[in-house]
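*Asks:* Predicted model and sequence below, questions to follow.
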Amino acid sequence: MGQAQGQPARSARCIALVGPYLSGKTTLLEAILARTGAINRQGTATAGNTVGDASEEARHHGMSVELNAATVEFLGDTFTFLDCPGSIEFQADAANVLGACDAAVVVCEPDEKKVPALQLILKQLEDRGIPHLLFLNKIDKAETRVRDIVPMLQPASTVPLVLRQVPIWESGIVTGFIDLALERAHVYREHAPSKVVDIPDALTDREQEARFSMLEQLADYDDELMEQLLEDVPPPRDKIFDDLAEDLREGVICPVLLGSAENGNGIARLLKALRHEAPFVEVAAARLGVADAASCAYVMKTIHTAHAGKLSLARIFAGTFADGDAVFGGEAEERIAGTFDVLGQEPVKRGPGKPGDTVAFGRLESVQSGDTLSTDKNAVPSIERAAMPEPVFGLALVAKEKKDEVKLTTGLAKIVEEDPSISVAHDQDMGQMILWGQGEMHLRVALERLIRKYGAAASTYPREVPYKESIRKPTQVRGRHKKQSGGHGQFGDVVLDIKPLPRGSGFTFSETITGGVVPKNYIPSVEHGVRDYLNTGPLGFQVVDVAVCLVDGSYHSVDSSDMAFRQAGRLAMAEGMPQCQPVLLEPIMAVEIAVPSEATPRVNSIVSSHRGQILGFDARPGWPGWDVVQAHIPEAEIQTLIVELRSATAGVGTFQARHDHLAELVGKAADQVLSHRRDQAA
């Protein structure tokens, strides 16, 4: 059970609410707050008056775009619930959160189309060893029998989905449920605790059948229970609850409960299951390797607020953390400026935090999400940071007004601090600042937040593609720089052989000078001149895969200089390169696309429409029902790939890309690129 019932104090628990997009997580949080008395009345997402999703961006888009937290009391126990966004574009917000939680409630609809999205959530929980149960939400709108829904959802989970309740139907409407562990029937009452009633005679056989199925699944992990079932001995109720708690903690089952968050149905039963079966903080501490720490808090999330400044939302695993305490583990020693509970995203002043508590620390300026903190400078434990997903969508941006450049830079730094799955890169070659994220909506919300919170409006543009150019044939050319303007003149004379190299060879410079026609001390200057030219070739792009050899030349004993030979080298390249049949090169990316298997044919079509070459596909290791498609796709065609990919896969497809090689680009596509470059240069 995680902690003996006889102990006088039970530590607070931290529970993540996760699940596919629009499954009802924020509504469930609201229902929990109402049922525990944390709020007087349950709001709705439609009315825009929920504690969660209170930001303008969340309400404008009608979806969770950031983590929301709330701490409640239920039957003397304390729980902090962390409502995590469901869209794949915002799920990274939960990456640092999940590991520090005691358990997760996976909120799901009875909808087969949501199985791939559900699998994304469950796979992460299973891989990280986080106990979890499934809350089958919107049961009042189900059009399929629960006995069919659970097998339908089972492919999303590698562990058995164990049905804990069966619904009571009247005239096609779910009016309550039967608890299979307690063998009690409950009738729903809207936004009120359900009423215990006798099990309807018509459902006795169904209840017995479902209960035996549940016990059989539990018996797979308990030999004593198996013997009792084989001998038709009714197992004690406490034995069943002990097995449910142990199997949940061990991660060998995923219990399934029913309800309707919108109507407040099934909420008390869910809370009681968490109260009796969710493990306490010691289990999570052991999982994270900090069971022996004397002082330990893990920063799950950074929040920048208008009034309280920077808040670091942290789970405390050991020791006490109070206002004014010095903490270590960030970039520098910091002092806590206030401890807070968080309701939604609003801080509420509180006293010191103790093991199990989820607390926001005020103004730890150097502390980042993923840091492990301690009040003991000499014994700071370390909890592994969660890996952030690679970015899949990027936009170039500049401040709309020059006076806002500092605001933009400052605001972006805070946006990245709050959401490490967003990053900012400065592309020196293209002269662009790139905002990277997990999708189009992800960056749209970030830009909206930039304006609202930091007053920094940015203009966005497609990223410039780093095209290159090369040559197809060789030439020999002379370059002479001669200038007389009184006093010493300038004289440099070179003959260069220019030849193409195999793709990927880069640039080489050599010399075959004999007889000192070009003094050796000037040869490096010739190479510098050649390299100067290669930055922008005849087509307007950096030149690659070219060999240049200095074969002849002449000099003047007085007027020659390093600068003159550098200029001569540059002039020779400018004269000779247009004669070498310049060709445009575009970067080709090696792309791995991960999608549910049924979407693979659609993805193959998308790749082809993006001028891509499919190299093959195979089953995705460790992901039943998923494929990985390997392809080569031009970088210019990848910019919007994620948008089409998500559309074709109900929002779950993703990809990874890395530069592979350069390939010649000709025809209409090349003409468009060259026209765009000429317009830029004009």
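*Replies:* In hand now; what should we look at? Residues are numbered from 1 along each chain as shown.

*Asks:* going forward, measure contacts and count neighbours with C-alpha atoms only.
*Replies:* Fine.

*Asks:* Which helix or which strand is home to Glu384?
*Replies:* Of the helices and strands defined by DSSP states H and E, none includes Glu384.

*Asks:* Check the gap between it and Asn535 for me.
*Replies:* From Glu384 over to Asn535 the distance is 43 Å, taken as C-alpha to C-alpha, to the nearest Å.

*Asks:* and if you look at Ala574?
*Replies:* From Ala574 to Asn535 the distance is 12 Å (C-alpha to C-alpha).

*Asks:* Okay, one more to line up with it:
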Amino acid sequence: MNEKVKSGSRNVAIVGPYLSGKTTFLESLLFVTGAISRKGSVKDSNTVGDSAAESRDRHMSVEVSAASTEYNGIRFTFIDCPGSVEFAQETYNALIGVDAAIVVCEPIRERVLTLAPLFKFLDDWEIPHLVFVNKMDRANIHVLETLHALKAVSSRIVGGAVPKQYIPGVEMGVREFLTHGPLGFPIVDLSITLTNGSYHNFDSSEQAFKQAARLAMQTGIPQAEPTLLEPILRVDVTTPSEFTSKVLQLLSGRRGQILGYEGKNDWQGWDNVSAYLPQAEMQNFIVELRSLTLGVGSFHWEYDHLQEVPEKLAERVIHSNNK
């Protein structure tokens, strides 16, 4: 049991996937409670949460940061946690010491499904949490799909032959398996239905049903032929026209899909190049870009979708991860 001390102050973590808007959400909290007089923006690199130089350069949180405010006589310290997977351990370490958590997500079903490991951690440590669905003003959002997904990799569990007290054990076994699937990574985009089962009045237990659910998943999931997915970003690069061909080569060499390029409005002699680029290929991208453009090239990126990893690369990733 994770005991929380009641007092006049609260430590609250703000967590969620990268680019879900956590830092902007924190900025709004600080503004409406009077802690700051104006809201900054991630794009302008002047937010309270992303104060580190690397965070501002990459337009994303790369470390845990904190900011305090007061509301209704209670002092709140908000812990802004990075959302990118490479910083997951820092987020988990910060969560252990908080009183509650706010999970920020976008109304995009595929992104919501990636929250399963985070929700499991919050449940395992009995950390009270609520979900804030951000960016609801965007076009083409699907509210019902988002709500169904929030119910952490859909669990439509029924079953008349299994006593109700054992259903949570089944769900727990499923959820634990989904955090580390047969390919060595969390599983998303699936639905689980318990249609039948049997029990014994004396030998059955929640732990037994939990183990049975894990065994069923170990048998069933490989038969579904799971594939390895990776996050794909939309990248917009600004470069002098004389370096555009080099930028195109840079993007293509990093498994990028070129969407096109055109002259930049009101910037004579400059081009804007658009492409899809796997997040895994972003490491040192800014360094190479600056090197190719005499230090003046820049880029903006945002999450776009999940995509299947090429077969040969997937084999190498899975083999390396399972060592």
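*Replies:* Sure thing, it's come through. Note that the structure is predicted; figures quoted are calculated from it, not measured.

*Asks:* Please state their TM-score.
*Replies:* Overlay of the two chains. TM-score (TM-score structural alignment, normalised by the length of the second structure): 0.55; 208 aligned residues with a C-alpha RMSD of 3.6 Å.

*Asks:* residues in the first structure matched by stretch 220-233 of the second structure, start to end?
*Replies:* Structural correspondence for stretch 220-233 of the second structure: residues 576-589 of the first structure, per TM-score structural alignment.

*Asks:* and Ala574 and Asn535 of the first structure? which has more neighbours close in?
*Replies:* Ala574 (19 against 14; other C-alpha atoms under 10 Å).

*Asks:* Excluding chain neighbours, what is closest to Phe78 of the second structure?
*Replies:* Val12 (4.9 Å; C-alpha to C-alpha, 6 or more residues apart in numbering).

*Asks:* Next: Asp545 of the first structure.
*Replies:* Gly506 (4.3 Å).

*Asks:* got the contact list for the one you found?
*Replies:* Val544, Asp545, Val546 (C-alpha atoms under 8 Å, 6 or more residues apart in numbering).

*Asks:* what's the spacing between the residue nearest to Phe78 of the second structure and Ile79 of the second structure?
*Replies:* Distance, Val12 of the second structure to Ile79 of the second structure, using C-alpha to C-alpha: 6 Å.

*Asks:* which parts of the helix ranked longest in the second structure are buried?
*Replies:* Longest helix of the second structure, by residue count under DSSP state H: helix 206-223. For helix 206-223 of the second structure, burial by neighbour count (16 or more other C-alpha atoms under 10 Å) applies to Glu206, Phe209, Lys210, Gln211, Ala212, Ala213, Arg214, Met217, Ile221.

*Asks:* For these, could you give me CSV that also reports distance to Lys164 of the second structure?
*Replies:* Shown next, in CSV, are the buried residues of helix 206-223 of the second structure (distance: C-alpha to C-alpha, whole Å):
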residue, distance to Lys164 of the second structure
Glu206, 10
Phe209, 11
Lys210, 13
Gln211, 16
Ala212, 16
Ala213, 15
Arg214, 18
Met217, 20
Ile221, 25
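
*Asks:* Packing partners of the longest helix of the second structure?
*Replies:* helix 167-178 (3 or more C-alpha pairs under 8 Å, 6 or more residues apart in numbering; DSSP states H and E).

*Asks:* okay, the helix it packs on sits on what stretch of the first structure?
*Replies:* So in the first structure, the equivalent range for helix 167-178 of the second structure is 523-534, judged by TM-score structural alignment.

*Asks:* ok, residues contacting the matching stretch?
*Replies:* Residues contacting stretch 523-534 of the first structure (C-alpha under 8 Å, 6+ apart): 509, 542-544, 562-563, 565-570, 573-574.

*Asks:* Mean per-residue distance, that stretch versus the second structure.
*Replies:* Stretch 523-534 of the first structure: mean distance to aligned residues in the second structure after superposition is 1.4 Å, counting by mean C-alpha distance after the TM-score superposition for the first structure.

*Asks:* tell me the strands in the second structure, going along the chain?
*Replies:* 9-15, 65-71, 74-80, 100-105, 129-133, 229-240, 257-263, 270-278, 298-308 (DSSP state E).

*Asks:* which one of these lies closest to Arg290 of the second structure?
*Replies:* strand 298-308 (7.5 Å; C-alpha to C-alpha).

*Asks:* nearest spatial neighbour of the equivalent of Ala564 of the first structure over in the second structure, skipping sequence neighbours?
*Replies:* Using TM-score structural alignment, the partner of Ala564 of the first structure in the second structure is Ala208. The shortest distance from Ala208 of the second structure to any non-neighbouring residue, by C-alpha to C-alpha, 6+ apart, is to Gly169 (7.9 Å).

*Asks:* residues near Thr193 of the second structure, how many?
*Replies:* Thr193 of the second structure has 12 neighbouring residues, counting by other C-alpha under 10 Å.

*Asks:* Contacts only, for it.
*Replies:* Ser155, Arg156, Ile157, Val158.

*Asks:* Aligned against the first structure, show me the partner of it.
*Replies:* Per TM-score structural alignment, Thr193 of the second structure is aligned with Cys549.

*Asks:* just Ala280 of the second structure next, same as before
*Replies:* Using TM-score structural alignment, the equivalent of Ala280 of the second structure in the first structure is Ala636.

*Asks:* Check Trp270 of the second structure too.
*Replies:* Under TM-score structural alignment, Trp270 of the second structure pairs with Trp626 in the first structure.

*Asks:* Spatially, and excluding backbone neighbours, which residue is closest to that match.
*Replies:* Pro596 (4.2 Å).

*Asks:* I figured that neighbour was touching Gly653, is that so?
*Replies:* Yes: between Pro596 of the first structure and Gly653 there is a contact at 7.4 Å, judged by C-alpha atoms under 8 Å.

*Asks:* residues in contact with the nearest residue to Gly537 of the first structure once chain neighbours are set aside?
*Replies:* Distances taken as C-alpha to C-alpha, 6+ apart place Val543 nearest to Gly537 of the first structure, at 5.7 Å, with adjacent residues excluded. Residues in contact with Val543 of the first structure, defined by C-alpha under 8 Å, 6+ apart, are Lys468, Glu469, Ser470, Leu534, Asn535, Thr536, Gly537.
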